[in-house]
Structure formats: C-alpha cells, structure tokens
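Engineer: Okay, sequence plus prediction incoming.
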Amino acid sequence: MHCHAHPFIIFEQSRVCRDSRWGRCYEGYSEDTEIVRKMTSFVSGLQGEPPTRHPNGYPFLEGRKNVIACAKHFVGDGGTHKGINEGNTISSYEDLERIHMAPYLDCISQGVCTVMASYSSWNGRKLHADHFLLTEVLKDKLGFKGFVISDWEGIDELCEPQGADYRFCISAAVSAGIDMVMVPFNYEKYLEDFTHLVESKEIPLSRIDDAIERILRVKFVAGLFEHPYTDRSLLDTVGCKLHRELAREAVRKSLVLLKNGKDSRFPFLPLNRGVQKILVAGTHADNLGYQCGGWTVTRHGLSGRVTIGTTIYDAIKDAAGDNTQVIYEEMPSSDMLAREDFDFAIVAVGEAPYAECTGDNSILNIPLNGANVISAVADKIPSLVILVSGRPLVLEPWLLDKMDALIAAFLPGTEGSGVTDVLFGDYEFEGLLPVTWFKSVDQLPINAGQSSYDPLFPLGFGMKTNDKRHVI
C-alpha cells in the first residue's frame, strides 16, 4: 500500500502469468472471461461493483469505505526472459496482447482508477517510456480514462547510469503517457527540471492538461475534495475478528498437498490429535515474519514477531489440545531426536522474506539449512514437511523419499490456524498449484504443454487427504 491523499491498494496484475497454460486461457478472451475475472476480482473487491451502465474505461469508486485500486505492472511483467525481475519480455505484440494484456481489459471494464507502468521492458524498450503501449494501446485502444502512475523511481531507469540525465528521464516518461510520477526523494530536482521542460515546450501543455484531467477525474470520483482524509472511525475494523477469519479461510484454501504417505495404502494426513508428543521443528515454524514474506512492515520483510498473528507452532499447540505435549526445537540436535519419543514431527522450513531483485535466485534450493533439518528429523521420526516460500524450490528425490507428507504453504501470512485447519482434518485441502513445480533449475523455463514437459508436480496439481495419486 502507498498513500497520496487517499489510500491506494496495489495488486500485481501480470506476475501470476508464469506458465504458458495461462497464455492458452487468454487465447480467446470472450471464451475465458470467467478465468480472467477471477484474477481481476481485486478491483471490484476494493473499489466496489460499478453499475451496469457505468461508461467503460472511466474510473469508479462506490463510497468512502472503498479504496482506489491500481493494476500493475503494465505490461508483460510476468513474462520476462527467465523470470528476471525488471527484465525483458521478448514477444510479438500479438502474444503480448493475448497473454498479458487480457486481464487489463477486465480491470478497465470494472472501472479501475489507476494503472502502474512496469519497470520491465518489452523487446528491449522500457515500459516507462513506451508511448505506443501506454498511450496508443492503454489509453486510446483500450479506452482507459484513469491515470497512469510510474513505479518507485521508475523514470530514473530510463538512462544509464540511473537518473544521470534526469531531464531526459522526465521528458521520456511524461511524453510516453505517465500522468503521475512517483518521486520519493529527488522531488526538488524533479520540479525544477519538469518546469523547464514545460516552459521550453519540450513537453506540450496538451500533455499536461491530459494528465491533470485524468488525475482530477480520479480525485473527483474518490470524493477527495469533499473528504480529503480517510475515515479514522474505520481503524478498529482493520485486523478485526472478521478480517482474521477471512484470512484464515484463505490460508487453508491455498495450501497445496503434494505428498501424503510413503505408501498409498497408508495416508499420513490428517494428523491424529490424540497422540502424546509432537515435535515441531524448522526455521519457519514459529516466525510470523517468515510466514508473511516481503512487503510486510518493511519493503523486504523481517524475521520474528513483526505483527499480531498466529504462527504455525502457535496453531499446532492450540489444535493439538491439552493432552498432547507439543515441543518446539528450531534446529533439533541428534541427541534430542534420539532421546525423545515423538509420535510424529512437523517441520516448517522455507525462504527468508524478500522483495523484487533481492529475490532473484538461480539456485532455488531450500535455504537456511532447511534440507538438512528435514533430513535429520525425518530419519528419526515420521515427518510432515511444510514448505513456506514465494515459489517452487528444488526438492531432491532423496529428500522427498524421507518425507511422509509435504505441503506447499507458499506465504500463509498471519493466520497460522488456517494451516492446522487442514492438518488435523477439520477441512479438506483445496489448493492447486498455480505454477509448474520443476524437478531441477536446469528445466527452467518450464511450461505446461511443451513436448518435453516433465515436472515434479504439474501445473494445477493438488491432492486431497484421501487421494492416492502421485505417491513419491
């Protein structure tokens, strides 16, 4: 979230499209509107549902209890070469439109107020300076009447070294169609150079008038002149019981069961509440910051009790009941594993928080000694592994063989009880993989439908607790 005079809620629009199957979904937009609609339902969830006769392309906000949405990052950010952050999407215009632009059509039809340009490039052309895509396509062809905003210091990247020719950066971005520029630090220099560009007519007044008209249109729709500040009476509803229950539901519905039992005749899940002693281990078992990932409290995220919430360990203690002893040891020693008599273990490991370029990783193994912790515990105790990560990680065959069960939790956030809801059988698993889970990084990029497609777990895979498929 970032704020100007009014809160803007931002959601990633194109990064979900990491697998070519999504491209096929978009191939006929009219045939697959429902799929796209599910992806873009954030807009109406934040802004409210526009009336039937609301003019297409114009911004909409239902009332003061709603917030402006921003669809980002336009366009192709989810298709960069090798998935590199701020990278280069290499494609024809037809493929760009078919695969990456389709969700924006639905956002625009729902009255999305703002669209953010991408740091990335299309065939080597920086999106922040692409007049064809920002103006001729987004504004003219697609009919978007809200305003286009730059990313954080996004215009600085239009020259090398970054920001060296700041006047050029401003001119290129504004002329391309950027209406509002996000300048977090260098605003005095921005105002000086921007004023010069307008006074020298390098940026025509007609471009300024268009930008102002678009920004004012959104502010009028949002009622900012009548109510310039947020409604402070709503503060107590943030993080309320209803919100946390909804978040908990989202957690349990998003968990993906990848393995359940070493033998298909003997499923490991659901877990038995009536046991005497459970071991909980791993770096991610009792760490809210790790559960939440990046963009939580700080840009790159933090470790520890960063906010109010329930860790996986907290949830296991609550779910197991008073008659079961739950022992937590982040890195259990071999002596401890040999000495104690556990019925089973739950090992939660995964990635430390990251955001943007700090997450670029060509190895994608389980960090923080995760594989060794899994191996040490699973050698001694029947073990369920919960992998907390922002993406698939390498799962070596020898490691998979040791696990009795495996769950991809991705980043469950603050409500760890959503995990135990399915562990102990109160709810069934519903999650399906939104991307292909590769066997090794040598397979990347891997796309469903390729003749050489040989994944560890295919796109859309997800077991139920009574499902006998794909036993490792």
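Structural biologist: Here it is on my side, so go on.
Engineer: Going by C-alpha atoms from here, please, whenever you check contacts or count neighbours.
Structural biologist: Noted.
Engineer: And the strands in the stretch 201-350 of the chain?
Structural biologist: In the stretch 201-350 of the chain, the segments counted as strands under DSSP state E, counting those that start in this stretch are 256-260, 277-281, 325-329, 344-350.
Engineer: So which bits of the second one are buried?
Structural biologist: For strand 277-281, the neighbour count (16 or more other Cα atoms under 10 Å) marks 277-281 as buried.
Engineer: helices or strands next to that strand in the packing?
Structural biologist: strand 325-329, strand 344-350 (3 or more Cα pairs under 8 Å, 6 or more residues apart in numbering; DSSP states H and E).
Engineer: nearest spatial neighbour of N466, skipping sequence neighbours?
Structural biologist: Of all residues not flanking N466 in the chain, P267 sits nearest, at 7.2 Å (Cα to Cα, 6 or more residues apart in numbering).
Engineer: neighbours of that neighbour, just the number please.
Structural biologist: A total of 19 residues lie near P267 under the criterion other Cα atoms under 10 Å.
Engineer: How about D95?
Structural biologist: For D95, using other Cα under 10 Å, the count is 15.
Engineer: Am I right that T465 is in contact with G261?
Structural biologist: No - under the criterion of Cα atoms under 8 Å, T465 makes no contact with G261, lying 9.7 Å away.
Engineer: Alongside the first one, take a look at this:
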Amino acid sequence: MKRLSWLIVAVIVFGCSQTKQAQTYSSGDVEMDRFVGDLLSKMTIEEKIGQLNLLTPGGGILTGSVVNPDVEQKIKAGNVGGLFGVIGVDKIRKAQELAVTQSRLKIPLLFGSDVIHGYKTTFPIPLGLSCSWDIPMIERSARVAANEATADGLNWVFSPMVDIARDPRWGRVAEGAGEDPYLGAAVSAAMVRGYQGTNMAADTTLMACVKHFALYGAAEGGRDYNTTDMSRLQMYEYYFPPYKAAVDAGVGSAMTSFNEIDGIPATGNRWLLTELLRNQWGFKGFVVTDYTAINEMIDHGSGDLQQVSAQALRAGTDMDMVGEGFLKTLKKSLDEKAITEAEITLACRRILEAKYKLGLFQDPYKYTNAQRATREVLSADKRAAAREFAVRSSVLLKNTNQTLPLKKTGTIALIGPLANDKNNMLGTWAVSGDKDLSIPVLTGMKNVAGAGVNIIYSKGANITDDTALAKKANVFGERASIDSLSPARLLSDAVATANRADVIVAVVGEASEMSGEAASRSDINLPGNQTALLEALAKTGKPLVVVMMSGRPLTITREMQLATSFLHVWFQGHEAGNAIADVLFGNYNPSGKLTMSFPYNVGQIPVYYNHKNTGRPQGPGPTQKFRSNYLDVSNDPFLPFGFGLSYTTFTYGDVRLDKTTMQANEQLRVTVPVTNSGRFAGEEVVQLYIHDKVASVTQPVKKLKAFQKIMIRPGESREVVFNLSVEDLKFYNSEFKWVSEPGEFTVMVGGNSRDVKRADFTLRN
C-alpha cells in the first residue's frame, strides 16, 4: 500500500511538471510548433492515443507472432499513427488514402520497413559493409537505399542498427558494425546522413531510426532477447557512442531494445529514454518500441499490460509497435490518474512533428509516384552499386604462395554448398529482397572469368546434415536444403571433380538464417560436414581457395590450416556472385579489414581488442603461472580486430611525432610512412590507436581513435598524417564526465590492432 501511495504522489508531481512543459513547449521551429499545436487542440484524447499506435497488417516477414486485426477500421477511426510491413506504391497509397480521406482529422500515416542493407536491391550485410572501413561508401549505401525505398512508397526505415557486440554467438552481430565504439559511431552517423540527407522533407530521403536503444548487443551468453547487465561507465565509454553519434547526426527516431538496463526494461526505463537520451543528449525525435516490447515487459516482471503501458509512456516511449498496449489501456490509466493527458499529448506531438518534418501534411502522397517506382526500384545503377559495395566488404585472411588472384586460364573446380546457391546470397534481414534475382558464385565466375577458363562444379556437401538445425534455418524458406544424394556421394563426387582441376575454389559457410535475429549459436564452428569436405579437398594436393559466407565470426582455425587462401565475404547481397568473382580474379584487390575479432574457440568469448589489463597480466613470451591466462589457448584472438590482407603488401615505417609533449590547447601531428612493397595497386586502412598509461579510471590496452583508407601504387610510399587533439585523449571518469587528464600516452599505428608501430608522448595541462 505504501508503494501505491508513493506512485500516486509521484504521478501527481510529475504530471504537474509535464503540464507546465506542455504549456512552454518549443521545438525551435515556430511554424511547426504553430501547426502541430493547432492540430493537437482539435484532437480528442482517443485520437492522440491513436497516433501512438504502430501496426502491421501482416502478410510479410514478422519478428513475432502477432498480426493486428481490423487495421482498416482502426485507420478510419484515427487509431493508427503508422504502418510497417506494407510494401509497394499501390498498397501504400491505398492505406494512406484511408487515413487522409476517411479519418476525421485526415492525419497521414508513417510507413516504415526494415531496410537493413538495401531495400529491394540488397547490399552486403552491415557487418560486411563495416569491414570496408569506407565511411563515404557506407553513407552512399544508405543514400542509395533511401532513394529506392522512397520511390516505392516508404518514408521511414528501422535502421541503422548500431549495437556494439563483442559476442559472435549473438546472431544479430550481422546487422551491426562490430566491436569498436569509434568505428561504430562513424558508421552510425554516416548511415543517418545517408538516409535523411540534408532535407528530410525531400521525396528521395526518409527518416532513420537508430536501434536498439540500448545495450542490446551485450545480451548475456550471446542469447537473443536475454538480459544485459553492465556498469554505467561501460555504457558511456563503450556502448553508448554509436547511439549518441546518431543523435548528433539528427536521427529522427529511436527504437527501444528488448533487454533491461539496471533491472528496468529499456522500453520502460525513464533514465534511459528521458534523462539520458533527451535531457543529456538533446534528442529531438520520437521513440518507438521494438516489436511488442511493451507487452514483453509483462514477462520481465514489470506488471500487467495496463501497468507496463503506463510505465513506458511515463519513461518516454512515444509509439507502441504492434502490441496495442497504448491503444487498449492508456485511456483507462488516464481516467485512474496513473498518467496525465500532458504525457499523452507530448508523445503525440513528437509523432506529429515527425510527419511534419517529412512533409506529409503538405503532400501525403509524395512517396507514391508509380512512375518513379518503375524507374528506380531494382534499377541497373543500384545493381552496380551493390556490386561495388560487395567487393569492398570482402576480407582476405590468408594467401599462401599468392594463389590469389586466380589466373583466367585453366580449369577451376568450384565446389561447396554455397557455390551455386541463390537462396542464401542476400543474407539475413533482407525482408524486401527477391532471392531469385541474386547472382550465385558459379554464374558470377563464368561472367568474370571469360572463355579461357573451364569451370567445373560439384556441390560437395549440404550446408548441414543436421536436419533439426536445417529446419530452424529454413524458417523463412529453404536455406539449408538436404540433398537427395547421400553425404558420402556428394563428397566423392566433389573429390573427383577437384582431381580434374588446376585449382579448387570451395564456397562454404552458414545458411543466411543461421545468423540474424533469434539465431544465436552456442557452437560457432563451421558445420562439421563442411570441414570434412575441406579436409578431403586439401588431400588432393591442389591449391585450395576457401570462400566463406557467414553473418558472424566463426571459429575457423582448422579451416584456415587447410586452405591455401581464405577469403571471407560475409553475405554480399544480389550481386554476390559477380563481386566474389571480381575479387577472386583480381578485378578488385581486396581491402576489407575485420571489425570483430575472431576467437580461437567459443570458450574465449568474449574476446575483443580494447580489453583492459588485469593486475596480473600475461606478458609476451611463454605462459606464466599465476597470471591471467588460459591453460589451453592464447588470450589473444585468432584474428584480431582490424586485420585483413591484400594481394599486395604494405610496409610501415616508424611513427614520428612533431612533439613529445603536448599542451591541452595544441594538436599532436602523427606521421607514418606506408610503402606498397608488392606488385599490385591496393588500398590500405591505416589505423591509429592510443593508450593512456595512468588514469583515474583504468583504461584499455588500446583504443581506436582515427583511421584513413588510402590507395598506393606498387613501389610508392605515402606519408600518412593524423592530427590528435585533447578530445581524442578524453574518457568518462567515475562521475560520467568526459574528461582528459595529463600524463603519459602511447600512440600506435598499423594495419590492424595487433601489428603496430609505437611512439610515446606526454599531455600537459
């Protein structure tokens, strides 16, 4: 009873403050405030609540099992603020007509979709795109996707997904930019700029939605939807930067995460959504839940549907995706004084402001030009862009005896379950992509190789022989097919094919839906039957080029031993086959670098480059007793963050500093010579890391603070220059203040986080 009394007092006090806020509200845009304020004055409480309701009519790939009934009637009644899962200009126009011609106030709808890596023209998965380290290209990928999606009627995308992830067991690492906050923040801001452009009201731009706020990538055990628990310092220093970068870039909306933070689900967490996101960071957009996230607070143990809906609204959630908790319970909570009308009005205002910024009140049909859709969707220029993005996402992990690039002569045995497969080329979360339009590797190699190459094909193995795993991977259609031929027959046919060739290209990996949402794996090995295939192929003595597709880092120590050359291509989208062939035959020299560390085995997880020292660190050299280490494996990852080879070689000179003592108001000029010492022109990602040797809050062994992607011709040397300021030396202290402290620092520059050149300097006040 005491708790209930306290809640009533809190609601009254908070309600008064909210009423005052509503009276003094100003967005800074006088015309928008006038328009929205006038519209709000005409709305009933039911219509205001209706704007907070985001529905899907069904008929698409859903992230849950709920499909909203009677959507059409709800639109007419003013009970819907937006729809998602509606694809195509004609369908979107019809739904918009319902809202603007048959509802009382004619308020237009938002139309959203999960445009994660391209719209109908599918690009590489985001983890693959991040491996390009090409921020302008990543921005352009979002720009191209926005152009295509808006041509087909959409005005809102549930992207970018910017969750920092250090655990590859979590399937949704495929959707993010990896483990590093600095790179993740750069990618996040680039995606927002690409989607929203400089004018969100243009008919070729749309509203982005940063997700999942917050900390979703730190789910315990890598198990999707699981709990998350970490210190505030860890949040601020490592996990928050990409979200904040999106806010600073002007992102129009944010999506809540499924996990809890400090014991309170994110969707109902006032500290997260109001104190941090809005008050500290100055976020001006609206907050939407993930799929039924309000309803799922019930299973978290936060109360019944009415209680959790009220909690979510008070916390700062503005729009309820699918669950209809707001629609069904807020009026009752208002009558019982558990919430205030000011809170409902403020949430509604934020939704209306988004529609105003998109220009929907001026022209609700601006995104429904059928002629533009015909011209832009799946156009040749977008396929060309997809191919370009794909080649730049490939990461060369091994190349013994310069087996790659392949010669455009002789006989190549193309083998593997993903070698002639359209079903898996798009990767996870390609909800609008048509798999039948994808280019398989066999077709791509024939397209690129020319008449001088004889390519012979054999499947060699299933993606998995485990029928239970295959069934789970086939939830959205056949991705892991079980061949009518026995595994033994597939293997023997493949070996016979390999023996007729000069070189073997084996295309192996996961099925597309073995990663992604609700696709966590406790065993991240390549399926055993595929490893057995590689072992049999290696025994032929022929050069063995392994091409691997996956949505996450896998444990591939054995596979790397077997391979002569190893190319990781992630999932590359519609142009996968052509792009992979471009790299294999040397039309493009691979330049990708890993954005997640690859572990030796699953027991090492989490393993990431920017870890902290313990009081008993394991130093270089033999393993020592009573030090922080394993008995059976190195502390270091198998493949480090930032690693990636080229068909050429790059040699780094010593790091030079223009001074060894830096004042807080000065910049430090860091210079390193990089030489292309090989035979091919190539691009290198030059990476700069720092280490703060002594600080009031212990610092990691290194932190990425800058990078440049440069092209160097054979025999050419280039001086790469970085300018560091005191801002690059700051960290969050124990009071969560962004500070720098005088002291000694090490700057490190190299081609990955492990192999670096070092120099020391001192920061003075």
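Structural biologist: Arrived safely. It should be emphasised that the depicted structure is a prediction, and the values quoted were computed from it without experimental measurement.
Engineer: what's the TM-score for these two chains?
Structural biologist: With the length set by TM-score structural alignment, normalised by the length of structure 1, the two chains reach a TM-score of 0.85; 438 aligned residues with a Cα RMSD of 2.7 Å.
Engineer: still on that earlier bit, ok, T465 and G261 of structure 1, which is more surrounded?
Structural biologist: G261 (22 against 19).
Engineer: Tell me who's in contact with the more buried one.
Structural biologist: 267-269, 404-405, 471 (Cα atoms under 8 Å, 6 or more residues apart in numbering).
Engineer: Tell me the residues that contact both of T465 and G261 of structure 1, please.
Structural biologist: In contact with both T465 of structure 1 and G261: 267, 269, using Cα under 8 Å, 6+ apart.
Engineer: What's the match for L387 of structure 1 in structure 2?
Structural biologist: Aligning on TM-score structural alignment places L387 of structure 1 opposite M548 in structure 2.
Engineer: Please, which helix or strand holds that match?
Structural biologist: strand 544-549 (DSSP states H and E).
Engineer: What separation is there between the residue nearest to N466 of structure 1 and Q443 of structure 1?
Structural biologist: 30 Å (Cα to Cα, to the nearest Å).
Engineer: what kind of secondary structure is L183 of structure 2 in?
Structural biologist: helix (DSSP: H, G, I helix; E, B strand; the rest coil).
Engineer: Measure how buried it is and give me the count.
Structural biologist: 21.
Engineer: before we move on, back to that, what separation do you get for the match of L387 of structure 1 and P417 of structure 2?
Structural biologist: For M548 of structure 2, the distance to P417 of structure 2 - Cα to Cα - is 11 Å.
Engineer: what's the longest helix in structure 1?
Structural biologist: helix 205-222 (DSSP state H).
Engineer: Strands of the stretch 551-700 of structure 2, residue ranges please.
Structural biologist: So, for the stretch 551-700 of structure 2 - with DSSP E, counting those that start in this stretch - the strands run 565-568, 650-652, 656-657, 661-663, 668-676, 682-692.
Engineer: Do I have it right that S175 of structure 1 meets I208?
Structural biologist: No - taking Cα under 8 Å as the definition, S175 of structure 1 is not a contact partner of I208, at 9.3 Å.
Engineer: Name the residue in the two with the higher neighbour count.
Structural biologist: S175 (21 against 16).
Engineer: Which residue in structure 2 aligns with the more buried one?
Structural biologist: Checking with TM-score structural alignment, S175 of structure 1 has R314 as its match.
Engineer: Checking my notes, its match in a helix, right?
Structural biologist: Yes - under three-state DSSP, R314 of structure 2 sits within a helix.
Engineer: Could you check how far it is from Y236 of structure 2?
Structural biologist: 23 Å.
Engineer: can you check E31 of structure 2 too?
Structural biologist: 36 Å.
Engineer: So if I had to pick from those two, which one is more boxed in?
Structural biologist: Y236 (17 against 10).
Engineer: SS state for that one?
Structural biologist: Quick answer, by three-state DSSP: Y236 of structure 2 is helix.
Engineer: my guess is it meets W738, correct?
Structural biologist: No - Y236 of structure 2 is beyond contact range of W738, at 9.4 Å (criterion: Cα under 8 Å).
Engineer: residues shared between the contacts of the two?
Structural biologist: Y732.
Engineer: Which residue, neighbours along the chain excluded, lies closest to the counterpart of A501 of structure 2 in structure 1?
Structural biologist: A501 of structure 2 maps onto F342 of structure 1 when the alignment is built from TM-score structural alignment. The shortest distance from F342 of structure 1 to any non-neighbouring residue, by Cα to Cα, 6+ apart, is to K277 (5.1 Å).
Engineer: need the contact list for the one you found.
Structural biologist: K277 of structure 1 touches 324-327, 341-344, counting by Cα under 8 Å, 6+ apart.
Engineer: Kindly recompute the last result at 6 Å.
Structural biologist: 324-326, 342-343 (Cα atoms under 6 Å, 6 or more residues apart in numbering).
Engineer: same thing with M200 of structure 2?
Structural biologist: Per Cα under 6 Å, 6+ apart, neighbours of M200 of structure 2: 206, 358.
Engineer: before we move on, what about the one 5 residues further on?
Structural biologist: Residues touching T205 of structure 2, when contacts are defined by Cα under 6 Å, 6+ apart, comprise 146, 195-196.
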